[in-house]
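A.B. asks: Quick one, fold the following:
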Amino acid sequence: MTSWIGRLLLCAGLVLAGVAQAQERGPVTNLPMPRYVSIRAGEANVRRGPSLTHRIDWVFTQKDMPVEITAEHGHWRRVRDHEGAGGWVHYSLLSGVRTVIVDRDMLQMRTRPDPASTITAQLELGVIARLGECVPDWCRLSVAGYRGWAPKDALWGVKPDEIRD
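C.D. replies: Purely as a prediction, here's the structure:
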């Protein structure tokens, strides 16, 4: 009897998980939510709400800054930066090009996704790098002419379980 109830609860949980996954899509784009993108422009106004009539709270001034989209409304995307600050940005100011922020000072990039491989560069805290391939614990980066692999847990702008080819 107990195992039957356990199986029933497991099945119900799997169905609910499937429903939750189905709902994790943006209502406008049908793309996964939340998701990471980058700032396309050198200046991007961050507004209090999803329209030009809403007040500008602050401005992104760094092109290629990674942000996380947390909501969609028409041509507007609610974004959050690596410090947790957020607001609404017009979709034309965003790019699908993936970038990350180095979250650990003097982060060592390596030739392979292996802590024993040769160091190709050291990156300061806050550096923005272009994101390439990601395996379970490492991501390939390119920045300022350097290429290499860095531990995923030292980067903001990529999900811990994200795999990229």
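A.B. asks: rest of the way, CA atoms for contacts and neighbours
C.D. replies: Fine.
A.B. asks: Residue 4 belongs to a helix, doesn't it?
C.D. replies: Yes: the assignment for residue 4 by DSSP: H, G, I helix; E, B strand; the rest coil puts it in a helix.
A.B. asks: so how far is residue 152 from it?
C.D. replies: 41 Å (C-alpha to C-alpha, to the nearest Å).
A.B. asks: Looking at those two, which is more packed in?
C.D. replies: residue 152 (23 against 9; other C-alpha atoms under 10 Å).
A.B. asks: for the residue nearest to that one when sequence neighbours are not counted, what are its contacts?
C.D. replies: Leaving out its chain neighbours, the residue that sits closest to residue 152 by C-alpha to C-alpha, 6 or more residues apart in numbering is residue 138, at 4.7 Å. Shown in contact with residue 138 (C-alpha atoms under 8 Å, 6 or more residues apart in numbering): 113, 149, 150, 151, 152.
A.B. asks: To compare against the first, here's the next sequence to fold:
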Amino acid sequence: MSRTIVIHKRALQVFALVFFLTGTAIADRGPVTNLPLPRYVSLKAAEGNVRRGPSMTHRIDWVFKRRDMPLRIVAEHGHWRRVEDRDGAGGWMHYTLLSGNRTVFVEQDLIELKARPNDGSQVVAQLEFGVIAQLGKCDEIWCQLSASGHRGWAPRSSLWGVEPDELRN
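C.D. replies: Now for the predicted structure:
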């Protein structure tokens, strides 16, 4: 066996080990969906069991009980997605419990929802810590939200569920 083939075989073994241990590909793409990892989704159901491993035989560690709660998918395995909440708690959930509808968690108390994406704009509402809002467009600083019948713009820095550099049209 030539040295080149041995090196390639070793690299493939390392990649397989990383994939097996983490459930993710090194290229930051899910092995099942080919979608980016990590990525954000929301809880579709009113309740969702979070399991220790990617099957129904694994024990339930958590039960998320907040419909539309934003979650971050960090790994995939078959019909299962490894998710984390804003505190880093999580585990494996069946993909049918998750939705691609984007929501965010308000991280600061009484943030101002503005009519336009600038500091001088009129305040249309205030959102309390813990509010879950539907996510719309995002520029470098502001994200458009809708919550409790109010629609406006909030600073991205006060939200969990959107990446710091993520732009949305």
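A.B. asks: now the helices: where do they sit in structure 1?
C.D. replies: Ranges of helices in structure 1, per DSSP state H, are 2-23.
A.B. asks: burial count for the equivalent of residue 46 of structure 1 over in structure 2?
C.D. replies: Aligned counterpart of residue 46 of structure 1 in structure 2: residue 50 (TM-score structural alignment). For residue 50 of structure 2, the neighbour count with other C-alpha under 10 Å is 24.
A.B. asks: Which residues are in contact with residue 33 of structure 1?
C.D. replies: Each residue near residue 33 of structure 1 by C-alpha under 8 Å, 6+ apart is listed here: 24, 25, 26, 69, 70, 71.
A.B. asks: Nearest to residue 94 of structure 1 among those residues?
C.D. replies: Closest approach to residue 94 of structure 1 among those (C-alpha to C-alpha): residue 69, at 9.8 Å.
A.B. asks: now that closest one: how far from residue 29 of structure 1?
C.D. replies: Applying C-alpha to C-alpha, the value for residue 69 of structure 1 to residue 29 of structure 1 is 12 Å.
A.B. asks: Just want to know which of the two has more residues nearby.
C.D. replies: Set residue 69 of structure 1 next to residue 29 and count neighbours by other C-alpha under 10 Å: residue 69 wins out with 24 against 12.
A.B. asks: which of the contacts of residue 33 of structure 1 lies closest to residue 109 of structure 1?
C.D. replies: Nearest member of these to residue 109 of structure 1, counting by C-alpha to C-alpha, is residue 69, at 27.2 Å.
A.B. asks: which residue sits closest to the equivalent of the closest one over in structure 2, ignoring its sequence neighbours?
C.D. replies: In structure 2, the residue equivalent to residue 69 of structure 1 is residue 73, according to TM-score structural alignment. Nearest non-adjacent residue to residue 73 of structure 2, counting by C-alpha to C-alpha, 6+ apart: residue 83, 4.5 Å away.
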